[in-house]
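**Q** Mind folding the following:
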Amino acid sequence: MPVPLSLVDPLPIFAGATLAESVESGIELARDAERLGYHRLWYTEHHNQGCYAGSATSVLIAHAACRTDRIRLGAGGVMLPNHSPLVVAEHFGTLATLHPDRIDLGVGRGVGGPAHTSRALRRSTDRTDSYEEDLAELRGHLWDSPDDDGEESVRAFPGAGTRVPLYLLGSSVAAARTAASSGLPFCFASHFTPDPLEEASRVYRSEFRPSPQCAEPWFIAGVNVTAAETGAQAQEEVWAARRRLSPALSSGRSNAEETRAAFDSPLGRRFLQRYTYSAIGAAEETARYLRWFAEHAGADELMIEFHTGSARAREVALRLVADAMLTG
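**A** So this is what the prediction gives:
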């Protein structure tokens, strides 16, 4: 049985686009993804990064939910060290109340931006030390009964008893162990941290403990996709995406030959290694890669991030992948 295909959208700011246009492009992506049969779409949390418009995940989810009807929407994810678990529970409890059975909450332990942004986000640089405690608190706010335990108890209203599905995000074997011991679905960031994928998948499945939310392990693997009408067009698009994502490598390069030479440097090869798991090509070539990757990763679901040079090229890629894998 084919694995479900889902999307993660950091709301890239393409060349010449305003912030408003970038957000609207993301909303149109969600509408098209729903129409084409994608399973879910998650928004990422990035801070102090000028190439992305995605920072306030709950606001984006609310906006997208009002413009769509069925597709699951969520955060991929909320970086828990940046936030109070109670506030996260209230935000996502509100979303779940307004849009029942459509909201997901993926959580991670990173910052979602350069290290020096931590102080501005939370006024503290040691919050990752309490990550597992924060995760347990958040889970309690959403999954425990809303009954009042007394004057000193703290409950999320909305939030308590909504049972918003939690997903643990990570890029390490340690994160896989945390997800397994917590009995949570696990989304591994193989689209930018490829090396630990196989071990993380094995450890998660072998150490998984059932929970009220999840009786069986559910492993989601991230993968990059650049699909176009032809293989040559796909190569043009992926290089446009690489130039946008790595201005230090592409700045001042006057032509494609110079750009490719820069990426052949030690720094460039380290950059490209992050994107080892990438489906690049025409529709059928991309589909073959995604089928292979799902088996290689032992994935129950694939989480796709599109790498293109424009919003229009991303729309084409979305349709081509759906035509090759979600129809018929």
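**Q** contacts and neighbour counts: CA atoms only from here.
**A** Will do.
**Q** In a helix, S25, correct?
**A** Yes. Assignment of S25 by DSSP: H, G, I helix; E, B strand; the rest coil places it within a helix.
**Q** who touches it in this structure?
**A** L11, A311 (Cα atoms under 8 Å, 6 or more residues apart in numbering).
**Q** What of I61?
**A** Counted by Cα under 8 Å, 6+ apart, I61 has contacts Y43, L73, G74, A75, L95.
**Q** The last one contacts L105, correct?
**A** Looking back up the chat, that one is L95. No. L95 is beyond contact range of L105, at 10.3 Å (criterion: Cα atoms under 8 Å).
**Q** related to what we said a few turns ago, ranking by neighbours, what's the top pick from the contacts of I61?
**A** The member of those that has the most neighbours, counting by other Cα atoms under 10 Å, is G74 with 30 neighbours.
**Q** That residue should be in a strand, yeah?
**A** Yes. G74 forms part of a strand when assessed by three-state DSSP.
**Q** gap between A174 and A180?
**A** 10 Å (Cα to Cα, to the nearest Å).
**Q** Please apply the same query to N82.
**A** 23 Å.
**Q** The nearest residue to S130 once chain neighbours are set aside - how many residues pack around it?
**A** Distance criterion Cα to Cα, 6 or more residues apart in numbering; nearest residue to S130, sequence neighbours excluded, is P81 at 7.9 Å. P81: 26 surrounding residues under other Cα under 10 Å.
**Q** and this one, so I can compare the two:
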Amino acid sequence: MTVPLSILDLAQIAEGATAAESFASSVTLAQRAEEWGYTRIWYAEHHNMGSIASSATSVLVGHIAASTKTIRLGSGGVMLPNHSPLTIAEQFGTLETLHPGRIDLGLGRAPGSDQNTMRALRRDPSAADTFPQDVLELQGYLSGQTRVPGVQATPGAGTNVPLYILGSSLFGARLAAALGLPFAFASHFAPQALLDAVSIYRREFQPSEQLERPHVIAGVNVIAADSTADAQREFHEAKRRRVSLLLGRGQQFTTDESEAILNSPASQQIGQMARYSAVGTAREVSDYLDWFTGHAGADELIVATQAGSTDAWLRSFELVAGTVQPVAA
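**A** The predicted model follows:
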């Protein structure tokens, strides 16, 4: 495999566990991922989700950075319409000042929440409409070439924190191409537009100060285990947990209820989300990732695993690293 391999850490709170335990697991993963040769780890902004602890994304990035030495860390992503560009420039400018050369800033325009949570965030539903302009404003603060007269990001100005556009549609592909930024496609949960989005991004890409040529990061689900049977069992349990997350609206289904839903037409969305999933032994996962890299036209893969226990989660990333042997970005 000839592309860099990175990690999306969903900062999951396991059933019966706490957010503090989730953060401790994320630190352990980052420290080991450094040793295993992964390129970067990203954390995603989610709100009002009892099983995900990465809502204060920049704070979590800072905590992990203080416990590691070399691995790149960042957001995958910050949902920019939830924030002012100046605030994000100051947060990530601070992170880059404290941990120079290690910070990424991935940006998305989705709310990362439901309608009630959007209101609790004081977010205007139309905020996503100005996402392109907000990205440019943020870029201006970080480059020291502000687009708002008399307003500078301190810290932030001149740090040139690299920006990445995250997306699951053609909109993000076109924006990333127009701005000359790397494009990360969320094919690990929204695979439908992957091929069209990558094609458009590469065709329309305009070189920029940050990036001379297109750079595609594609998301893929991974569950690696010491046996195929163990990996398939973890994968099935992950789908059952996703049933509760997506269809339960806060309600925890019993095992029988989850199985009934998975065997009904209502599970079609779950199956679609998991279309790109590498499941099996290290060799089986490696073969799948080789195929997926070519299929997606990816320059880098970012892998997410939803293994149920911390041990299985860490083992999955370790097995992938040991076989794929990621290369430097």
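**Q** re the thing from before, ok, the contacts of I61 of structure 1 vs L168 of structure 1, which is closest?
**A** Ranked by distance to L168 of structure 1 (Cα to Cα), the contacts of I61 of structure 1 are led by A75 at 10.7 Å.
**Q** unless I'm mixing things up, the closest one is touching T44, no?
**A** Yes. If you go by Cα under 8 Å, A75 of structure 1 and T44 touch, sitting 6.0 Å apart.
**Q** list residues touching both of the two?
**A** Contacts common to A75 of structure 1 and T44, judged by Cα under 8 Å, 6+ apart, are T57.
**Q** circling back to that earlier point, let's have the contacts of I61 of structure 1 in CSV, adding distance to A200 of structure 1.
**A** Formatted as CSV, the contacts of I61 of structure 1 follow (distance: Cα to Cα, whole Å):
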residue, distance to A200 of structure 1
Y43, 23
L73, 25
G74, 23
A75, 21
L95, 31
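**Q** show me what contacts the residue lying closest to D104 of structure 2 once chain neighbours are set aside?
**A** What sits nearest to D104 of structure 2 in space, not counting adjacent residues and going by Cα to Cα, 6+ apart, is G74, at 4.3 Å. Going by Cα under 8 Å, 6+ apart, G74 of structure 2 touches R40, I41, W42, Y43, S58, V61, I103, D104, L105, G106.
**Q** Apply 6 Å and report the result again.
**A** W42, I103, D104, L105 (Cα atoms under 6 Å, 6 or more residues apart in numbering).
**Q** Helix, strand, or coil at the last one?
**A** When you say that, I think you mean L105 of structure 2. Following three-state DSSP, L105 of structure 2 is assigned to strand.
**Q** what's the burial count for it?
**A** When neighbours are counted by other Cα under 10 Å, L105 of structure 2 comes out with 23.
**Q** what sits against the aligned residue in structure 1 for it?
**A** Aligned counterpart of L105 of structure 2 in structure 1: L105 (TM-score structural alignment). Applying Cα under 6 Å, 6+ apart to L105 of structure 1 gives the contacts G74, A75, L166.
**Q** ranges for the helices of the stretch 151-300 of structure 2?
**A** For the stretch 151-300 of structure 2, applying DSSP state H, counting those that start in this stretch gives helices covering 170-179, 194-204, 228-247, 255-262, 268-273, 282-296.
**Q** To T305 of structure 2, which of these lies closest?
**A** Once these are compared by Cα to Cα, helix 228-247 is nearest, at 9.0 Å.
**Q** could you check the angle helix 255-262 makes with that closest one?
**A** With axes from the mean of the first three to the mean of the last three Cα atoms, to 10 degrees defining the directions, helix 228-247 of structure 2 sits at 80 degrees from helix 255-262.
**Q** Helix 228-247 of structure 2 vs helix 282-296, what angle?
**A** Interaxial angle of helix 228-247 of structure 2 relative to helix 282-296 (the same axes, to 10 degrees): 50 degrees.
**Q** And for helix 228-247 of structure 2, what's in contact with it?
**A** Contacts for helix 228-247 of structure 2 (Cα under 6 Å, 6+ apart): I223, A224, A225, Q252, F253, S258, V279, G280, T281, Q306, A307.
**Q** Put together JSON lines for those, with neighbour count on each row.
**A** Listed next are the contacts of helix 228-247 of structure 2 as JSON lines, based on neighbours: other Cα atoms under 10 Å:
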{"residue": "I223", "neighbour count": "31"}
{"residue": "A224", "neighbour count": "32"}
{"residue": "A225", "neighbour count": "27"}
{"residue": "Q252", "neighbour count": "14"}
{"residue": "F253", "neighbour count": "17"}
{"residue": "S258", "neighbour count": "22"}
{"residue": "V279", "neighbour count": "25"}
{"residue": "G280", "neighbour count": "25"}
{"residue": "T281", "neighbour count": "23"}
{"residue": "Q306", "neighbour count": "22"}
{"residue": "A307", "neighbour count": "25"}
